[in-house]
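[1] please work out how this folds:
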Amino acid sequence: MTNRRLEFRALHHAGRPLLLPNAWDHASAAALAARGHRAIGTTSLGVAAAAGRPDGTGATAAETLALARRLRRLPVLLSVDVEAGFSDDPAAVAEYVTELAGLGVVGINLEDGRADGTLADLVDVADKVAAVKAAVPDLFVNARIDTWWLGVDDPMPQTLARARAYLAAGADGIFVPGTVDLATLRVLAQRIEAPLNALYQPAGPGLDDLGRAGVARVSTGSLLFRAALAAAVAVADGVRAGGLAVPARPVVPAGLTVSPRPAVLDGLPSYAEVQGLAPAGGD
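    Model (predicted):
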């Protein structure tokens, strides 16, 4: 196992979670690195929207690989969101992830939600996990379970069954986006024998509370991309309305406490709204 992959694995602490901010291009990743984030993920929605393609449909394999290639020289540990692996063939998924690993990527997210809003077959996803781990044994495979994200009925039993199957196939962590209910996360953390990843929500609990619930990793997902998009539109609207003074290099004072929901998030585009920016067919 490479030192970088060992370091990334060691950052996952129950009780003191890793904050993994998600970048969508070189500039956002470089800015996060400059602010001291040792580990950074990518956001599939941000990558897809920036390319004018739909998210979650397997349309951005080339863009995702190109982004990883651009980020390889940054002083960060990079985890890449590969959606569902950009293929239904486990061997093809493993081949793609092997290419990412060759660029220095230390981890991936592999999801089981499908573009039609249903869950993929559990065995099929487990086969992809097993193929990736056979090809790159020391890569951190974060298996994403979309039961809460897709709003399935009675999600807990399905989540635990899928977690067991994915861990048996070799997954290193389990990502359950869509819930930040602390009682639910405690049950998941207690019953899943691997680092638990939660998706941060602006109106939800903070890092300390999530850590106390047993979460070992907190991702921002598309939040940063959507916040940046909202801020850019707000600035353009302000200029059009008569002028808006924007500092060339915004400075965050030392010790600044950010409110749970910063004002810029009031007009935050939703996931669906950002998806709607991509033309039909992703062209």
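
[2] C-alpha from now on. contacts and neighbour counts both.
    Noted.

[3] in this protein, which spans are helices?
    All helices of the chain, identified by DSSP state H, fall at 3-10, 26-34, 44-50, 61-71, 90-102, 122-135, 155-168, 182-191, 207-212, 223-240, 271-275.

[4] other SSEs contacting the fourth one?
    Going back to what we said before, that points to helix 61-71. helix 26-34, helix 44-50 (3 or more C-alpha pairs under 8 Å, 6 or more residues apart in numbering; DSSP states H and E).

[5] picking that back up, and of the helices of the chain, who's closest to residue 111?
    Closest approach to residue 111 among the helices of the chain (C-alpha to C-alpha): helix 122-135, 8.1 Å.

[6] please provide the structure for the following sequence as well, for comparison with the first:
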Amino acid sequence: MTDRRATFRALHHTGRPLLLPNAWDHASAAALAARGHPAVGTTSLGVAAAAGRPDGTASTAAETLALARRLARLPVLLTVDVEAGFSDDPAEVAGYVAELAGLGVVGINLEDGRADGTLADPGCVAEKIAAVRAAVPDLFVNARTDTWWLGVADPLAQTLVRARAYRAAGADGIFVPGTVDLTTLRLLTERIDAPVNALYQPGGPGLDDLGAAGVARVSTGSLLFRAALGAALAAVDAVHGQAGTAPVGLPSYAEVQDLVPADGA
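    The predicted structure follows:
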């Protein structure tokens, strides 16, 4: 297990950043693994929406754990989005993450944004990070700060303050979704002494430009899940309109069947 976590950690480097696609169920993760991605993350929005629950409300701890149990059998390094840890008690967060680690998970994403649109106290988040670090020392803890995501005042200053606190508590990486401005990202990567994770935005900079700005990891977040929903609606609209053409890249029945273990476990 330590070797797998070390391998995942080594994927975070400047230059060509790690592209981390985010899955929401077994089929999506298996398809991404089959496409050759060395690591796959989960998306909390996709997991929550698939379960009929709202995202970011600490209501999908059981669903997230069950999904991790299924995905752990795939030939891919797995990191899990645990929202804010599904608890404000650092010991409970650490216990939950230790359970994930026991399944083979190599990393987590832990955020400081709250469901009410505010940021959690950085000291509280740091306590959670420290508890997780103590429980699973070699797990990759990606600390997400929602300063830009929530549109707070002076996001750069707040991001740097929070990044320092989270790093001091033991975070391995800092995730700053909501900005793809290359000048801003370059400042962040210069001032944060850890791999910086950016959220890809359609129409924004590509991997080469993000890498040139010092970004070490690029996540797709909920993009793939939302794209899948959009493709489903487009496909049914085509049927309704009797367009008669299959969507480009549509997997066959047999190809989808091949993503599932033969024993169905």
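
[7] quantify their similarity with the TM-score.
    The TM-score (TM-score structural alignment, normalised by the length of the second structure) is 0.93; 251 aligned residues with a C-alpha RMSD of 1.2 Å.

[8] tabulate the helices of the first structure in CSV, adding columns for mean neighbour count.
    Output for those, formatted as CSV (neighbours: other C-alpha atoms under 10 Å):
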stretch, mean neighbour count
helix 3-10, 15
helix 26-34, 16
helix 44-50, 24
helix 61-71, 17
helix 90-102, 19
helix 122-135, 20
helix 155-168, 18
helix 182-191, 16
helix 207-212, 19
helix 223-240, 16
helix 271-275, 15
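
[9] looking at the ones you listed, which is closest to residue 249 of the first structure?
    Among those, the nearest to residue 249 of the first structure by C-alpha to C-alpha is helix 26-34 (11.9 Å).

[10] chain center to that closest one: distance?
    Computed by C-alpha atoms, centre = their mean, to the nearest Å, the chain-centroid distance of helix 26-34 of the first structure equals 16 Å.

[11] what's the angle between that helix and helix 223-240?
    On the basis of axes from the mean of the first three to the mean of the last three C-alpha atoms, to 10 degrees, helix 26-34 of the first structure is oriented at 110 degrees to helix 223-240.

[12] in the second structure, point out the residues matching helix 26-34 of the first structure.
    Helix 26-34 of the first structure lines up with residues 26-34 of the second structure when matched by TM-score structural alignment.

[13] mean deviation, the matching stretch versus the first structure?
    Taken over the aligned residues, the distance from stretch 26-34 of the second structure to the first structure averages 0.3 Å (mean C-alpha distance after the TM-score superposition for the first structure).

[14] in a markdown table: the helices and strands packed on helix 61-71 of the first structure, plus distance to residue 232 of the first structure.
    Listed next are those as a markdown table, based on distance: least, C-alpha to C-alpha, whole Å:
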| stretch | distance to residue 232 of the first structure |
| --- | --- |
| helix 26-34 | 14 |
| helix 44-50 | 14 |
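
[15] wait, doesn't residue 118 of the first structure sit right on residue 150?
    Yes. Between residue 118 of the first structure and residue 150 there is a contact under C-alpha atoms under 8 Å: 7.2 Å.

[16] give the contact list for the closest residue to residue 1 of the second structure other than its chain neighbours.
    Nearest residue to residue 1 of the second structure, sequence neighbours excluded (C-alpha to C-alpha, 6 or more residues apart in numbering): residue 104, at 6.9 Å. Shown in contact with residue 104 of the second structure (C-alpha atoms under 8 Å, 6 or more residues apart in numbering): 1, 72, 78.

[17] if we use 10 Å, what do you get?
    By C-alpha atoms under 10 Å, 6 or more residues apart in numbering, the contact set of residue 104 of the second structure is 1-2, 4-5, 68-69, 71-73, 77-79, 98.

[18] same check, this time on residue 103 of the first structure
    Going by C-alpha under 10 Å, 6+ apart, the list of residues near residue 103 of the first structure reads 65, 68-73, 78, 97.

[19] same thing with residue 133 of the first structure?
    The contact partners of residue 133 of the first structure, by C-alpha under 10 Å, 6+ apart, come to 94, 97-98, 127, 139-141, 169-172.

[20] so can I have TSV of the helices of the first structure showing distance to residue 198 of the first structure?
    As requested, those are exported to TSV (distance: least, C-alpha to C-alpha, whole Å):
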stretch	distance to residue 198 of the first structure
helix 3-10	16
helix 26-34	20
helix 44-50	16
helix 61-71	22
helix 90-102	23
helix 122-135	20
helix 155-168	13
helix 182-191	8
helix 207-212	8
helix 223-240	13
helix 271-275	17
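
[21] which one, of those helices, ends up nearest to residue 248 of the first structure?
    Ranking those by proximity to residue 248 of the first structure (C-alpha to C-alpha) places helix 223-240 first, at 12.7 Å.

[22] post-alignment, that closest one versus the second structure, mean distance?
    Average distance, helix 223-240 of the first structure versus aligned residues of the second structure after superposition (mean C-alpha distance after the TM-score superposition for the first structure): 0.5 Å.

[23] so how far is that helix off the chain centroid?
    Centroid separation for helix 223-240 of the first structure versus its chain: 21 Å, with C-alpha atoms, centre = their mean.

[24] which elements pack onto it?
    In terms of contacts (3 or more C-alpha pairs under 10 Å, 6 or more residues apart in numbering; DSSP states H and E), helix 223-240 of the first structure is packed against strand 22-23, helix 26-34, helix 44-50, helix 271-275.

[25] could you dump these to TSV with distance to residue 85 of the first structure?
    Shown next, in TSV, are those (distance: least, C-alpha to C-alpha, whole Å):
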stretch	distance to residue 85 of the first structure
strand 22-23	18
helix 26-34	22
helix 44-50	11
helix 271-275	19
